[in-house]
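Undergrad: one predicted model, sequence on top.
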Amino acid sequence: MPRPRQALLSRQRIVEAAAALIDAEGLAGFSTRRLAAELGVRGPSLYNHFATKDEILDAVADSITVRVDVSFFGDVDWRQALRRWGHSYRAALAAHPRIVPYLAQGPGRRPAALAMADAVYGGLVDAGWPPARATHVGALMRYFVAGSALGSFARGFVEDPSVYADQYPHLAQAHRLAEHQQQVDEGAFALGLDALIAGLSGTYEETVGPLPPLAKETEADESHDLHR
């Protein structure tokens, strides 16, 4: 029989299928056997492209991380850079919450994750942060963003008011939270990010020195933050 014009498998096809499988069934439901079945191939075929299951997971993780924008580090005030990065980072992770526990780990050998770490760390050090503190700030941001992207607090309430009204008088309106899930979750994240940056600004002034006034973000910048 003539050879097919295109190979049955490619790294990209494997990564896309693995990401879809994890989105649907979570990390616990992911296996190379299950992935091979989804792709309609035998398991060993995967190892022509990836040596191990962890390599596949790393590639999936990097395919998400590469969407995070860090281009502004070094171009704008570090406070603005952290805010823009935070919104972009959360948007990428929130689109794939079931792989967030894997993404929350250190960058390992993942190229996109290492490039992000390099940009953030370099931008903070260039802005005057001591190297150790720059490491702490980068890690802190990752903890905060990953935690916010794991799931929806608002979606955890049912829409039946009788569940809350009698026994939990302060939650009489909690049944409406699921209806406004996006506003609640995004509002909470934005508030937390502002508070985090304000706290870091105080630490910077205690450690490094006075900060210049922060230029007001333009409407275009704010829209960029919220829709990354």
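TA: Yep, that arrived.
Undergrad: from here on, contacts and neighbour counts on C-alpha atoms
TA: Fine.
Undergrad: measure Trp78 to Val125 for me?
TA: 10 Å (C-alpha to C-alpha, to the nearest Å).
Undergrad: sorry, that was for Ala91
TA: In terms of C-alpha to C-alpha, Ala91 sits 25 Å off from Val125.
Undergrad: between these two, which one's more packed in?
TA: Taking other C-alpha atoms under 10 Å, Ala91 and Val125 do not tie; Ala91 has more neighbours (20 against 17).
Undergrad: can you give me the helices for this protein?
TA: 11-25, 32-39, 53-65, 78-94, 100-103, 111-126, 131-149, 181-207, 219-227 (DSSP state H).
Undergrad: what about Arg84, how many neighbours?
TA: Arg84: 23 neighbours (other C-alpha under 10 Å).
Undergrad: list the contacts of the residue lying closest to it once chain neighbours are set aside.
TA: Closest residue in space to Arg84, ignoring its immediate chain neighbours: Asp225 at 5.3 Å, by C-alpha to C-alpha, 6 or more residues apart in numbering. Contacts for Asp225 (C-alpha atoms under 8 Å, 6 or more residues apart in numbering) come out as Arg83, Arg84, His87, Ser88.
Undergrad: report the buried members of the residues you listed.
TA: Arg83, Arg84, His87, Ser88 (16 or more other C-alpha atoms under 10 Å).
Undergrad: structure two is appended below for comparative analysis:
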Amino acid sequence: MTVPRPTTPLLSREQIAGAALTLVDEAGTFTLPSLAKVLGVSASSIYHHFPGGREAIIEAIRGLLAGEVLVVDAGRTDWRQAAADWAQDYRASFALHPKVVPLLTAQTVTDPRTLAGYEGLARVLRDAGFGAENLLHAVTILDCFILGSALDAGAPIDVWAASPDPESALGAAIRVSRARAGDRSARSFEIGLRILLAGLASLVEGSAK
């Protein structure tokens, strides 16, 4: 007796990447055996969808988080606002999964959706007057700041232990921050982003002289 093949695949790339992301959220990493166990399949089934193994799955996770988030409106006339919107969306997505950031930064970005987002940002910066060398530095600086802020989003509420010394400048700042409603990490990101964009603007202004 012939058993009919299922009309739909038991696994999809998105399902595998989503399960891997869940494992990372819980434990900070994943292995193919642990992923196969969660999915109830063999490791060979995962390799069928991801011949590149673990690194390919990490890139698929990157794509899940990027999705439509990293799309840049190249028609915007104000590059600062376009870059700010991109950075805010990027940070918001990755801040939900801070444990995945170390995995993503350990390998080359190859996910097409993510690369398309960076390409959009690069074109906005190029059209604003950033030269090729400064443009790459600008993208790198923004990337490092955003990913660092995403990690900060997953940090303890109290990052630093407040000194009981009444003369401690750090202690006083911590107490003021605790007394203020809202997300300290998000506020720090917004302040830092404004400063960063103002600093990057000097690269364009300097090249125009």
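TA: It's in. Every value quoted in this text rests on a predicted model; they were computed, and no experiment measured them.
Undergrad: any idea what the TM-score is?
TA: With the length set by TM-score structural alignment, normalised by the length of structure 2, the two chains reach a TM-score of 0.85; 203 aligned residues with a C-alpha RMSD of 2.6 Å.
Undergrad: in contact with the nearest residue to Leu121 of structure 2 once chain neighbours are set aside, which residues?
TA: Leaving aside its sequence neighbours, Leu121 of structure 2 sits nearest to Val72 (C-alpha to C-alpha, 6+ apart; 5.9 Å). Applying C-alpha under 8 Å, 6+ apart, we find Val72 of structure 2 in contact with Ala82, Ala83, Trp86, Gly117, Gly120, Leu121, Val124.
Undergrad: contacting residues for the aligned residue in structure 1 for the third one?
TA: Aligned by TM-score structural alignment, Trp86 of structure 2 pairs with Trp85 of structure 1. By C-alpha under 8 Å, 6+ apart, the residues touching Trp85 of structure 1 are Val68, Asp69, Val70.
Undergrad: try 6 Å
TA: When contacts are counted by C-alpha atoms under 6 Å, 6 or more residues apart in numbering, Trp85 of structure 1 touches Val70.
Undergrad: and the one 10 residues further on, by the same measure?
TA: Ala95 of structure 1 is in contact with no residue at all, counting by C-alpha under 6 Å, 6+ apart.
Undergrad: what does Gly138 of structure 1 give?
TA: Counted by C-alpha under 6 Å, 6+ apart, Gly138 of structure 1 has zero contacts.
Undergrad: same deal with Gln80 of structure 1?
TA: Contacts of Gln80 of structure 1 by C-alpha under 6 Å, 6+ apart: none found.
Undergrad: turn the contacts of Asp225 of structure 1 into CSV, columns for distance to Ala165 of structure 1.
TA: Output for the contacts of Asp225 of structure 1, formatted as CSV (distance: C-alpha to C-alpha, whole Å):
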residue, distance to Ala165 of structure 1
Arg83, 37
Arg84, 39
His87, 35
Ser88, 37
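Undergrad: tell me the one of those nearest Arg176 of structure 1?
TA: Checking the contacts of Asp225 of structure 1 against Arg176 of structure 1 by C-alpha to C-alpha gives His87 as the nearest, at 25.0 Å.
Undergrad: give me the spatial nearest neighbour of that closest one, chain neighbours excluded.
TA: Asp225 (5.4 Å).
Undergrad: ok, the most centrally placed residue in structure 1 to Asp185 of structure 1 distance?
TA: Nearest to the geometric centre of structure 1 sits Leu93, at 3.0 Å (C-alpha atoms, centre = their mean). From Leu93 of structure 1 over to Asp185 of structure 1 the distance is 14 Å, taken as C-alpha to C-alpha.
Undergrad: got it, and Ala172 of structure 1?
TA: Distance of Ala172 of structure 1 to Asp185 of structure 1, given as C-alpha to C-alpha: 19 Å.
Undergrad: the two: who's more crowded?
TA: Between Ala172 of structure 1 and Asp185, counted using other C-alpha under 10 Å, the more crowded position is Asp185 (19 against 15).
Undergrad: map Pro97 of structure 1 across to structure 2 for me.
TA: In structure 2, Pro97 of structure 1 lands on Pro98 (TM-score structural alignment).
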